[in-house]
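**Student:** Need a 3D model of the sequence below.
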Amino acid sequence: MNRILAKRMKENIYYQYDSSQLPEISLADTAVIEPPYIHKRRMPLEYIIYLVRQGEMFLLEDGVRYHLTPGDFLILDPDKIHVGERATHCEYHYIHFHQKSIKKNKMTNEQTTEIILRKRTQSMQSDSCTLSGQERVSLSLLALPKYMHLSDTSSYSEILQKINDGITCQKNRMEGYYNLCACQILEMMILVSRQFVTSLAQEKTGVVGSYRKIYDLLDYLNNCYREPISGVLIEEQLGGNFDYLNRIFRQTTGKTIFQYLTEVRISHAKELLGTTSLKISQVSEKVGFSDESYFSKVFKKMTGMTPMNYMKSR
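**Tutor:** Prediction:
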């Protein structure tokens, strides 16, 4: 089978991983193999992550061939036999772990892909101060790819750093090392999951492809809410027609762009009113309102109380 085609097929398999639970790490290290060494045939009885640094690796797992090169990430299943097929030079990281709630899934159609992409939209709209228990559970679920080539240079460097930090923790055996190692590996998994979801958004077109614009919009609004944002400015920053952007934003989030922007501003205003001694006029300005009276009106409409009463209630 053509290597590129094989990789595309493997990308359709992913694991649902509950990031509210730390992985149980049994082994984490770096290995360098040279001919004539070749991976022995085995069923590992635990999940194994490989991340290739140099050289190449030829593996067969459950009838599927994997030709791994630098930057390739692969998860091997605990109940599947895998074996090396060729003796080659290869430097790679390996992580052996258990996690009871992990589930293997297949992305069978556009709808499955859209479900994964919608998770990111929900996460980017969420407010950690007001999340319900059910929302926390939902947002903690990661989509980890079976196979992925980590092509983003900055993310790849960060992922490698987390693995190296985890390996260091595993080796030094100082107090708390086991959980600290697990935390580093969990961070790595989150970064891989994020790159996986980003790659899905970049590869798709049509309805699913519109998520790229939504993510850019959410990121812009979440970070630049203090600025005097207008439809013209959004067109300049994001590219494209504002009416189109507003329409796909509403279809995805259930809110218009400016409704969402107002929610972000009021959320930050509540934080400032409850945790600082700033005057209401100062809070208003810091969250992007140029008119204090208008800010007070919007705040009361959204929270049910005036900024002053909210501040006194904290």
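
**Student:** Only C-alpha atoms from now on, for both contacts and neighbour counts.
**Tutor:** Noted.

**Student:** next SSE after the strand or helix carrying Ser199?
**Tutor:** Taking DSSP states H and E as the criterion, Ser199 maps to helix 177-203. Counting by DSSP H and E, the element after helix 177-203 in chain order, helix or strand, is helix 206-209.

**Student:** could you point out which element follows that next one?
**Tutor:** Once the chain leaves helix 206-209, the next helix or strand it forms, by DSSP H and E, is helix 211-224.

**Student:** Downstream of that following helix, the next helix or strand is which one?
**Tutor:** According to DSSP H and E, the helix or strand after helix 211-224 is helix 231-238.

**Student:** Report the buried residues of that following helix.
**Tutor:** Neighbour counts over helix 231-238 (16 or more other CA atoms under 10 Å) mark Ile234 as buried.

**Student:** which outside residues touch the helix or strand following it?
**Tutor:** Downstream of helix 231-238, the first helix or strand assigned by DSSP H and E is helix 242-253. Here helix 242-253 makes contact (CA atoms under 8 Å, 6 or more residues apart in numbering) with 118, 121-122, 210, 213-214, 231-232, 234-235, 255-257.

**Student:** quick check: angle from the next helix or strand after helix 242-253 to helix 231-238?
**Tutor:** Using DSSP H and E, the helix or strand that follows helix 242-253 in sequence is helix 257-275. Counting by axes from the mean of the first three to the mean of the last three CA atoms, to 10 degrees, helix 257-275 points 90 degrees away from the direction of helix 231-238.

**Student:** got the buried residues for helix 257-275?
**Tutor:** Buried residues in helix 257-275, counted by 16+ other CA under 10 Å: 257, 260-270, 272-274.

**Student:** Second input sequence below; structure requested for side-by-side comparison:
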Amino acid sequence: MNLFCISVDTIPNVRLTGHVIYNEPWMHFTRTIDEYILYVIKSGELYIKEGEEEFVLKSGDTLLLEPKIQHTGYRKSTCDYYYIHFKHPKITTLNVNSLDEIAFNILNERKTSLASDFLSDSLPTSPVCYLPKCYHIKNLSPIIYLLKEAEFDYYNRYENYKILTSIRLIEILIKISREYISSEMEKSTSFLSKGFIKCRNIINFLNSEYHRKITSQDIETYFESNYDYLNRVFHKLTGYTIFNYLNIIRINKAKELIDTTPIKFSEVGYLVGIDDPYYFSKLFKKYVGMTPSQYSKSKC
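**Tutor:** Predicted coordinates for the structure are as follows:
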């Protein structure tokens, strides 16, 4: 399969964006242009051909057309869709037989990202996103929201409107890429499939519940699986035990509170799920290399 590799640390140049609704059957015109076009179908159908390849796009489908390849409609239909024309200097095409290697890399990047200093000037992970030429979005609503915002920014034409529209596009590309890669992992026949789903669900659970007391029994009950089994799978895929991962989340949240609020250290511990001030200070020093007080002073 061919994937587009897009560096999202470079802002694309959005040339045009918009939303069209054809209530009467319509067929796309023929053209060849020197920019990419992202189509996102809200409802109806769009029949479009690029080069020799034909696509039938329905609600939730996306298509990324390439520069200097002729595209044309080949059948009339009613359609409601959004489009973004853009140029980007850092898009390449990658031919892969399997997504397993990409999946491993992304899992490692997520592990690195979790342990990184969120206030660091450097990027903790690669800025590359992977997109298929054509993809069906499962969760369309957030994408439509961003497309509406991009259209609003573009046509109001306030200062820096093209930059703001381009940033919306980057967010759209990242969200589509995340959903696509996660979806492909779930369909994989390798060990990544079920293990990855469990791991991802545990991470989501920890990120939403870190502020309260969590026990191994809580995790067993919530996921209806043996804790030791879940912990082995989690460690195999992330390099961390479940509670080590939870502690990193809590300490990163604590650092954020210390950096941005005047809250007492004991209250910081309580807000991130650690009631005992002594244990919070000890845990903080273990992961940060200094006590909360020392950390606070180092930021002054």
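
**Student:** Ser26 of structure 1: how many residues sit nearby?
**Tutor:** 14 (other CA atoms under 10 Å).

**Student:** Tell me the residue in structure 2 aligned with it.
**Tutor:** Aligned against structure 2 by TM-score structural alignment, Ser26 of structure 1 finds its counterpart in Arg15.

**Student:** quick one: contacts of the strand or helix carrying that match?
**Tutor:** If you go by DSSP H and E, Arg15 of structure 2 is part of strand 13-26. For strand 13-26 of structure 2, contacts defined as CA under 8 Å, 6+ apart pick out 75-88, 150-151, 154, 162-163, 165-166.

**Student:** Tell me roughly how far it lies from structure 1 on average.
**Tutor:** On superposition with structure 1, the average gap between strand 13-26 of structure 2 and its aligned counterparts reaches 3.5 Å (mean CA distance after the TM-score superposition for structure 1).

**Student:** immediately after that strand, which helix or strand?
**Tutor:** Immediately after strand 13-26 of structure 2, counting by DSSP H and E, sits strand 36-50.

**Student:** I'd like to know which elements that following strand is packed against.
**Tutor:** Strand 36-50 of structure 2 is packed against strand 53-58, strand 61-65, strand 71-75, strand 77-87, with contacts defined by 3 or more CA pairs under 8 Å, 6 or more residues apart in numbering; DSSP states H and E.

**Student:** Give me the mean distance between that strand and structure 1.
**Tutor:** Looks like 1.8 Å for strand 36-50 of structure 2 (mean CA distance after the TM-score superposition for structure 1).

**Student:** Okay, buried residues for that strand please.
**Tutor:** Buried residues in strand 36-50 of structure 2 (16+ other CA under 10 Å): 36-50.

**Student:** Roughly how far does the counterpart of Tyr36 of structure 2 in structure 1 sit from Ala28 of structure 1?
**Tutor:** Under the alignment (TM-score structural alignment), Tyr36 of structure 2 pairs with Tyr47 in structure 1. Distance of Tyr47 of structure 1 to Ala28 of structure 1, computed by CA to CA, to the nearest Å: 12 Å.

**Student:** between these two, what contacts are shared?
**Tutor:** His96.

**Student:** From Pro145 of structure 1, how far out is the residue nearest the centre of structure 1?
**Tutor:** The residue lying closest to the centre of structure 1 (CA atoms, centre = their mean) is Arg194, at 2.8 Å. As for Arg194 of structure 1, its distance to Pro145 of structure 1 is 10 Å (criterion: CA to CA).

**Student:** and if you look at Gly166 of structure 1?
**Tutor:** Counting by CA to CA, the gap from Gly166 of structure 1 to Pro145 of structure 1 is 20 Å.

**Student:** what does Tyr260 of structure 1 align to in structure 2?
**Tutor:** Here Tyr260 of structure 1 is matched to Tyr245 in structure 2, going by TM-score structural alignment.

**Student:** Apologies, that question was intended for Leu180 of structure 1.
**Tutor:** Per TM-score structural alignment, Leu180 of structure 1 is aligned with Leu164.

**Student:** That match: how many residues sit nearby?
**Tutor:** The local packing of Leu164 of structure 2 (other CA under 10 Å) involves 18 other residues.

**Student:** how about the nearest residue to it, chain neighbours excluded?
**Tutor:** Leaving aside its sequence neighbours, Leu164 of structure 2 sits nearest to Asp153 (CA to CA, 6 or more residues apart in numbering; 7.0 Å).
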